[in-house]
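quick one: sequence plus predicted model below, questions after.
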Amino acid sequence: MPVKKRTPKGRNFQITPEAVELFRKILEIISAGDDDVWEEDDPPGRRRKFQETEEALNRALGRTHPWEESITYALSDDPGWQMPPSRLEDYREAAALRRELVARVKRSCR
């Protein structure tokens, strides 16, 4: 069965200081281990805050479609599991954005 090949969008994302700050907050929540624990749990986490911050980051970067790969979890260019070719490009784009955000967070901490 023929499959339509996705053509690259060639988008240029603007990484603003706001996006860098939002990503820094996400990393802080993850490093505390609070990204999977709800605020109502005992002990309380920051799951809702994590989701809201991740959503704000995606908006700040122009990644507004719910099917787009999460920048937060795109850790390398190879997802390490089978992914349809149509999704692999989006994953790699997210990974490249993540690398740039990590670099900018590190520079801002100096």
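That came in fine, so what should we check first?

going forward, measure contacts between C-alpha atoms and count neighbours the same way
Fine.

tell me the buried residues in the helix ranked longest in the chain?
Counting residues, the longest helix found in the chain (DSSP state H) is helix 85-108. By 16 or more other CA atoms under 10 Å, the buried positions in helix 85-108 come out as 88-99, 101-102, 104-105.

show me what it is packed against.
In terms of contacts (3 or more CA pairs under 8 Å, 6 or more residues apart in numbering; DSSP states H and E), helix 85-108 is packed against helix 17-31.

want to compare, so here's the second one:
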Amino acid sequence: MKETLSGGILHLRVTPAQMNRLRSGAALTGKPLADYVRGLIDDALNLSEQIVELRSIILDYQSQGAATEAASPNTAATAVVQSASVETLLLLRQLVKPEHTRAAHADLARLSIPPIPLA
């Protein structure tokens, strides 16, 4: 069953390049432009919620594991924090443009910190 669209109308100005990307994406998926844009919005909102949830998990495990970390650095809490951190980074990489990733990697290189490679 199709969801009723009675939440309101969103008027949005985009650049010609953005409009071309949106139209191309809609054509590739075979969806009308409005449905395609709604899908992008839903995807972005879902991804944002996942990032917030992962951040919460990381903070919870960091606070729980802080006391035990000194005694045993290889705890399960540490593994969960590391896993959630990497997952968060991978989700964020889906949101950013390649040029932003390159700029971040350049900043990391200046700090002598290796970036996490994509699988």
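Arrived safely, thanks for sending. If you're wondering where the values come from, they're calculated on a predicted model, not measured in any experiment.

could I get the TM-score for this pair?
After superposition, the two chains reach a TM-score (TM-score structural alignment, normalised by the length of structure 1) of 0.37; 54 aligned residues with a CA RMSD of 3.8 Å.

thinking again about what came up before, okay, the angle between the longest helix of structure 1 and helix 17-31?
Angle of helix 85-108 of structure 1 versus helix 17-31, following axes from the mean of the first three to the mean of the last three CA atoms, to 10 degrees, is 100 degrees.

all helices for structure 2, in order.
Under DSSP H, structure 2 gives helices at 16-29, 33-71, 76-95, 98-110.

want to try CSV for those, with mean neighbour count as columns?
As requested, the helices of structure 2 are arranged in CSV below (neighbours: other CA atoms under 10 Å):
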stretch, mean neighbour count
helix 16-29, 13
helix 33-71, 14
helix 76-95, 15
helix 98-110, 12
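
roughly how far is stretch 16-29 of structure 2 from the heart of the chain?
On the basis of CA atoms, centre = their mean, to the nearest Å, stretch 16-29 of structure 2 is displaced by 21 Å from the centre of the chain it belongs to.

for G39 of structure 2, give its distance to A104 of structure 2.
Remark: distance between G39 of structure 2 and A104 of structure 2 (CA to CA, to the nearest Å) = 28 Å.

hmm, I was thinking of T68 of structure 2
33 Å.

and if you look at Y36 of structure 2?
Y36 of structure 2 is 30 Å from A104 of structure 2, by CA to CA.
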